[in-house]
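Asks: pasting the structure only:
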């Protein structure tokens, strides 16, 4: 058996065992959905950082470092900037409302603020998009396993999916937070150890600079913080900052905090960690550029570092870190998908009288069924990683303006919120298609969707208050 595969099997078994062990304290839906609102700053930090460091923040960021150099920092760095706003402004307000009114999902907040129709509309958008995003995470697992160990795609998808389902469905947010603590330690350790080894293999920073500058068509912008241009920096910020403020998976984890202070500290520490972590995969990608300048695809940078540059023992740790990144992001997606199906569909529309224990059973069932569909979708689709960004972009565009404005004004009502959601979807998708995903005038499609969404709610904001 390939040593990498054996390592992953042992590591995956440990994650599943920890998730099942933690689930022994789960007795009701409040445990599964919001961990009894008991998360201190430390566990909140770990579960948010685990969700935020996924395939895009590792494989994708290393690819950006490979192609663009130091300015690839802005991909993960923009997520850190959004997390700062979540920590200081949005998160404490949402937590206070959730604690006061017993919210479990973002849908609970939207119905409280705007009405049942808005809740149902966002829930449908979330279900469709989240299933595709979930499949995308497991395709990423399969791709990495294929590169490093020759594991066929169906087995790779099933392996990643089953690990996530088993530890998450057992205990929901309670299990996920404890598993996420281990995953974060492995991620940070793996990448922190890998960067100096990768740089050392090409002669350190000086050797890296000399080698890369000697290559064709690169030049000094490769080593500049905004080397790929201010327009791309702005595009990343506009695309990612709203996503990391309004993501249902992140907001619902914030609901699980024990206090507003825990939100500020935990989410704030997550933001700082993202701002620092952003340098690690980018630096590894830059080292791979010096050693292997002719890769067919930039996303191969991290797998190539794993098998060609790093010593075997460190390659194994980095593989565990990459696997952790992808399954922890998958559990965050499974979290928002299964809880929304159970609370926003089953509890709200099918069985309003459902007890806490019944809702817990339904939550576990929906997590299992949704995960199974995600595995099947991942196996059937050839490659959807690059295309999946539009699903998350559409979800963020639809949700961001109604969620944020609802915290600061009571004037916009249901009709304005529905119009904002509709315009955000139409304008974002239309711009994406018209510009072939490239945006217009340096601005990404979501920028136009957010502007249209805000415009739809502006008349209500300007209306005299009652």
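Replies: Looks like it came in fine. Quick caveat: nothing in here was measured; it's all calculated off a predicted structure.

Asks: switch to C-alpha atoms for all contacts and neighbour counts from now on
Replies: Fine.

Asks: so who does the residue lying closest to residue 82 once chain neighbours are set aside touch?
Replies: Counting by Cα to Cα, 6 or more residues apart in numbering, residue 82 lies nearest to residue 241, which is 4.1 Å off, once chain neighbours are set aside. By Cα atoms under 8 Å, 6 or more residues apart in numbering, residue 241 lies in contact with 78-83.

Asks: closest one of these to residue 154?
Replies: Nearest to residue 154 among the contacts of residue 241, counting by Cα to Cα, is residue 79 at 31.2 Å.

Asks: run a quick neighbour tally on the closest one.
Replies: Using other Cα atoms under 10 Å, residue 79 is surrounded by 26 other residues.

Asks: quick one: which helix or strand includes the residue nearest to residue 24 when sequence neighbours are not counted?
Replies: Excluding its sequence neighbours, the residue lying closest to residue 24 (Cα to Cα, 6+ apart) is residue 171, at 7.6 Å. Residue 171 is part of helix 153-200 when elements are defined by DSSP states H and E.

Asks: packing partners of the helix or strand containing residue 32?
Replies: Residue 32 belongs to helix 29-34 when assigned by DSSP H and E. Where contact means 3 or more Cα pairs under 8 Å, 6 or more residues apart in numbering; DSSP states H and E, helix 29-34 is packed against helix 153-200, helix 248-255, helix 356-380.

Asks: following element in sequence after the shortest one, please.
Replies: It stands for helix 248-255. Following helix 248-255 toward the C-terminus (DSSP H and E): helix 260-277.

Asks: next up, a structure to set beside the first:
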């Protein structure tokens, strides 16, 4: 049974998050402030909020659980994610910040429409539909993680645990919008970093060091090498590519891209990039070590229970006061992603459907109300999916992550680096990439190759092919592209 000290520590943290939401509720007066915070984020807040919202509950639950079952071969996920993170910050962040300000756009969907001057609005509406579909799945993964956390902490029914987690997360997102989400993510990112460094270090010491842990892994036929499985069979190139392909997803993740859009100045990006990369490399390494350390500590976890190894480790290694702080770090990881996903999904419904199609003359007050109501609707749908027995955090995340990477990744890259791309190219690539990903997954081919790879490649090749036969000829769009590049030099 959870101890009183842990409950008190945990409770204080939840009250703090709600207070942040209320604080920004009083200071958010228009839809731009609710969706993008008036483009006023500093470098540190941008970096930590972006990485906290990126890593989510799977960093402290999904990835350690995968390493617990599969060993070091699962670490290729972490390597791919680090490479993808670095490329995203270095090549995408500045161009996207400059271009979205120049086009006066608040969402990825509206950026696509204005960037390519789509006269049909199909690009905007289509991308908004994809955002809603995959973010609902993604949000449900976070609620699964929250359910497992509350279930373990309070010894309550899983369904009640999921609903409890949803109520807390929705509350401050509903109130404070983008700034509440970013500032809570900033604090949550710091807490996650503290936990993911402290727990594996003490766990390694408690188990006698890395050599003892590796010996236990070998005895259980669990991989101790990046290049061989537990039986000693070399890992295939396809397996490595498939696992590292998680990194491709970064170019298409709306909840990360909006952080680039919301930073106060391009000049803040070098500092933000450095902070983000240091945070992510240490955090990913820590998560892998947690999975390794758990192997000699806990036997026979499977069927989703392996994703609780971080929770079990905290309970075993720390006193109740410190345990409460570290359990709050897990909730931080969960919340920091769900809040961002709910906000981006709400923005898509508000800006790209309600304002664009239903009420073009809607007032700022009306749009903010609709945005908040959309947060509630999306969270209810995600919660119903999370209540389905048997869903794992990593399984849900991998599908949603792959969906965004396959649908949006190449479109974002071509929008920022290609003068030739037209709205027809972008729309064609988006549709083909999404359909290939869904087909690949439904056909059961994901066991051979992660579905993001064929989806991303199909999208990329489709855009290139259409560009060859129907390149961009609109002089204004070409001039705007050159103007964006000039803005980067200032």
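Replies: Here it is on my side, so go on. Note that the structure is a prediction, hence the values are computed from the model and not measured.

Asks: could I get the TM-score for this pair?
Replies: Remark: TM-score between the superposed chains equals 0.91 [TM-score structural alignment, normalised by the length of structure 1]; 458 aligned residues with a Cα RMSD of 2.3 Å.

Asks: that older thread, onto which residues of structure 2 does the helix holding residue 171 of structure 1 map?
Replies: Mapped onto structure 2 using TM-score structural alignment, helix 153-200 of structure 1 covers residues 158-205.

Asks: mean distance, the matching stretch to its aligned residues in structure 1?
Replies: Its aligned residues in structure 1 lie a mean 1.4 Å from stretch 158-205 of structure 2 after superposition (mean Cα distance after the TM-score superposition for structure 1).

Asks: just to revisit the earlier point, the residue nearest to residue 24 of structure 1 - how many residues pack around it?
Replies: Neighbour tally, residue 171 of structure 1, other Cα under 10 Å: 29.

Asks: so what's it up against?
Replies: 19-20, 22-24, 26, 31-32.

Asks: if we use 6 Å, what do you get?
Replies: The contact partners of residue 171 of structure 1, by Cα atoms under 6 Å, 6 or more residues apart in numbering, come to 23, 26, 32.

Asks: top of those by neighbour count?
Replies: residue 32 (30 neighbours).

Asks: what's that one aligned with over in structure 2?
Replies: Using TM-score structural alignment, the partner of residue 32 of structure 1 in structure 2 is residue 34.

Asks: which residues touch stretch 344-358 of structure 1?
Replies: By Cα under 6 Å, 6+ apart, stretch 344-358 of structure 1 touches 28-29.

Asks: which stretch of structure 2 lines up against it?
Replies: Stretch 344-358 of structure 1 maps onto residues 352-366 of structure 2, going by TM-score structural alignment.

Asks: quick check: buried residues in that stretch?
Replies: 352-356 (16 or more other Cα atoms under 10 Å).

Asks: for stretch 211-220 of structure 2, same thing?
Replies: 213-214, 216-218.

Asks: turn those residues into a markdown table, including distance to residue 114 of structure 2 and secondary structure.
Replies: Formatted as a markdown table, the buried residues of stretch 211-220 of structure 2 follow (distance: Cα to Cα, whole Å; DSSP: H, G, I helix; E, B strand; the rest coil):
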| residue | distance to residue 114 of structure 2 | secondary structure |
| --- | --- | --- |
| 213 | 54 | helix |
| 214 | 54 | helix |
| 216 | 57 | helix |
| 217 | 53 | helix |
| 218 | 56 | helix |
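
Asks: which one among those residues gets closest to residue 388 of structure 2?
Replies: Closest to residue 388 of structure 2, out of all of the buried residues of stretch 211-220 of structure 2 and judged by Cα to Cα, is residue 217, at 32.3 Å.

Asks: for the residue mapped onto that closest one from structure 1, which residues are in contact?
Replies: Aligned by TM-score structural alignment, residue 217 of structure 2 pairs with residue 212 of structure 1. Residue 212 of structure 1 sits next to residue 290 when contact means Cα under 6 Å, 6+ apart.

Asks: roughly how far does residue 212 of structure 1 sit from residue 29 of structure 1?
Replies: Taking Cα to Cα, to the nearest Å as the measure, residue 212 of structure 1 falls 54 Å from residue 29 of structure 1.

Asks: ok, now residue 452 of structure 1?
Replies: For residue 452 of structure 1 relative to residue 29 of structure 1 (Cα to Cα), the value is 37 Å.

Asks: again with residue 294 of structure 1
Replies: Taking Cα to Cα, one finds residue 294 of structure 1 at 52 Å from residue 29 of structure 1.

Asks: neighbour count winner among these two?
Replies: Taking neighbours as other Cα under 10 Å, residue 294 of structure 1 and residue 29 compare with residue 29 leading, 26 against 10.

Asks: count the neighbours of the nearest residue to that one once chain neighbours are set aside for me.
Replies: Leaving aside its sequence neighbours, residue 29 of structure 1 sits nearest to residue 360 (Cα to Cα, 6+ apart; 4.5 Å). The number of residues packed near residue 360 of structure 1 is 25, by other Cα under 10 Å.
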